[in-house]
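Colleague: heads up, no residue letters with this:
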């Protein structure tokens, strides 16, 4: 009877010893791992790199092509060859691909033999128009007007009539004093105007030939 009672006690003692040993081992493992100092952030765990994808099975007789831009592997096992870049579109205005380059032609100037002016007498308010040949001088009041060039534009272009003109003032002593030299514009008379207290002159247009007067028309 004593032997039967002793066996459960021995089993209980063995189980208790095994449990105590397991608890001691776990405490030792916990105590061996150092704890981070207070106020610090533990380093993140490094991610395990993923395994490369397995190559796709190839079908006999079918050539596998690399994506566009990736190096192509030569069949003989040589170094990889770069793939051909996609064709680029030709730049605007170039003649690549058979297109013809269009160049805007420069503005054409038509020289004329006569310049047409308008003169204003500020005292009487009378306006007079007169034609002057290139290089010649016309007298308007106390002003002498000499055109050097007169240009017009073709009918297909925007009209811009210009004239390079020289204007002198005749003083009371009979001397000619230059008061204007430059370009006159028929579309903008006030852009380059003659500054004079009594007379004013501006460009109206140009003529390729001499104007037809009433006398010459009657003779014809």
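Modeller: That came through fine. If you're wondering where the values come from, they're calculated on a predicted model, not measured in any experiment.

Colleague: alpha carbons only for contacts and neighbour counts from here, please
Modeller: Will do.

Colleague: which helix is the longest one in the chain?
Modeller: Among the elements of the chain assigned as helix by DSSP state H, the one spanning the most residues is helix 2-32.

Colleague: that helix packs against which elements?
Modeller: With contacts defined as 3 or more C-alpha pairs under 8 Å, 6 or more residues apart in numbering; DSSP states H and E, there are no secondary structure elements packing on helix 2-32.

Colleague: which parts of the protein are strands?
Modeller: Defined through DSSP state E, the strands belonging to the chain, from first to last, are 110-111, 114-121, 126-133, 138-140, 143-152, 162-170, 176-185, 199-207.

Colleague: take the one below as the second:
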């Protein structure tokens, strides 16, 4: 449990540090652009998911709770709060923040699929 709390704290600090380096506050985006990878066949899929909505990417359901980006740099480093779950039984594979520039910092742990945040959209 301590390791989990330490990882969450490091993720939050990493997001704040990335934002501070870019010199500004975060703006909430309207949607998140996500990329999915099926590790078995190498197929990728990009999908835009509005904040507060969910979508199926390959064999998982992704809920986008929040997506933020630097106010002074809309194409800058985005970070999004995602929940990734199994569509059949609701098993949660991931629940937390992902940072676009550092997807491995807090990554989805799934045997077949990977999901990354690419960016947020403002309109």
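Modeller: Thanks, I have the structure now. If you're wondering where the values come from, they're calculated on a predicted model, not measured in any experiment.

Colleague: ok, back up a step: how about the strands of the first structure, which one is nearest residue 14 of the first structure?
Modeller: Ranking the strands of the first structure by their distance to residue 14 of the first structure (criterion: C-alpha to C-alpha) puts strand 176-185 first, at 123.0 Å.

Colleague: what residues sit buried inside that closest one?
Modeller: Residues of strand 176-185 of the first structure classed as buried: 180, 183, 184, 185 (neighbour count, 16 or more other C-alpha atoms under 10 Å).

Colleague: what do you get for stretch 144-154 of the first structure?
Modeller: Result for stretch 144-154 of the first structure [16+ other C-alpha under 10 Å]: buried residues 144, 145, 146, 147, 148, 149, 150, 151, 152, 153.

Colleague: show me the contacts for whichever residue in the second structure pairs up with the second one.
Modeller: It stands for residue 145 of the first structure. Across the two structures, residue 145 of the first structure finds its equivalent in residue 62 of the second structure, going by TM-score structural alignment. Contacts for residue 62 of the second structure (C-alpha atoms under 8 Å, 6 or more residues apart in numbering) come out as 54, 55, 56, 82, 83, 84, 85.

Colleague: mind doing that once more with 6 Å?
Modeller: With contacts defined as C-alpha atoms under 6 Å, 6 or more residues apart in numbering, residue 62 of the second structure is in contact with 54, 55, 83, 84.

Colleague: equivalent analysis for residue 85 of the second structure, please.
Modeller: In this structure, residue 85 of the second structure makes contact with 60, 61, 91, 92, 93, judged by C-alpha under 6 Å, 6+ apart.

Colleague: ok, it to residue 106 of the second structure distance?
Modeller: Residue 85 of the second structure sits 16 Å away from residue 106 of the second structure when distances are taken as C-alpha to C-alpha, to the nearest Å.

Colleague: residue 9 of the second structure now?
Modeller: Taking C-alpha to C-alpha as the criterion, residue 9 of the second structure is separated from residue 106 of the second structure by 11 Å.

Colleague: please apply the same query to residue 116 of the second structure.
Modeller: Following C-alpha to C-alpha, the distance that separates residue 116 of the second structure from residue 106 of the second structure is 10 Å.

Colleague: neighbour count winner among the two?
Modeller: For residue 116 of the second structure versus residue 106, the count of surrounding residues by other C-alpha atoms under 10 Å is larger for residue 116: 22 against 17.

Colleague: how about the more buried one, what does it touch?
Modeller: By C-alpha under 6 Å, 6+ apart, the residues touching residue 116 of the second structure are 34, 35.

Colleague: with that, I have no additional questions.
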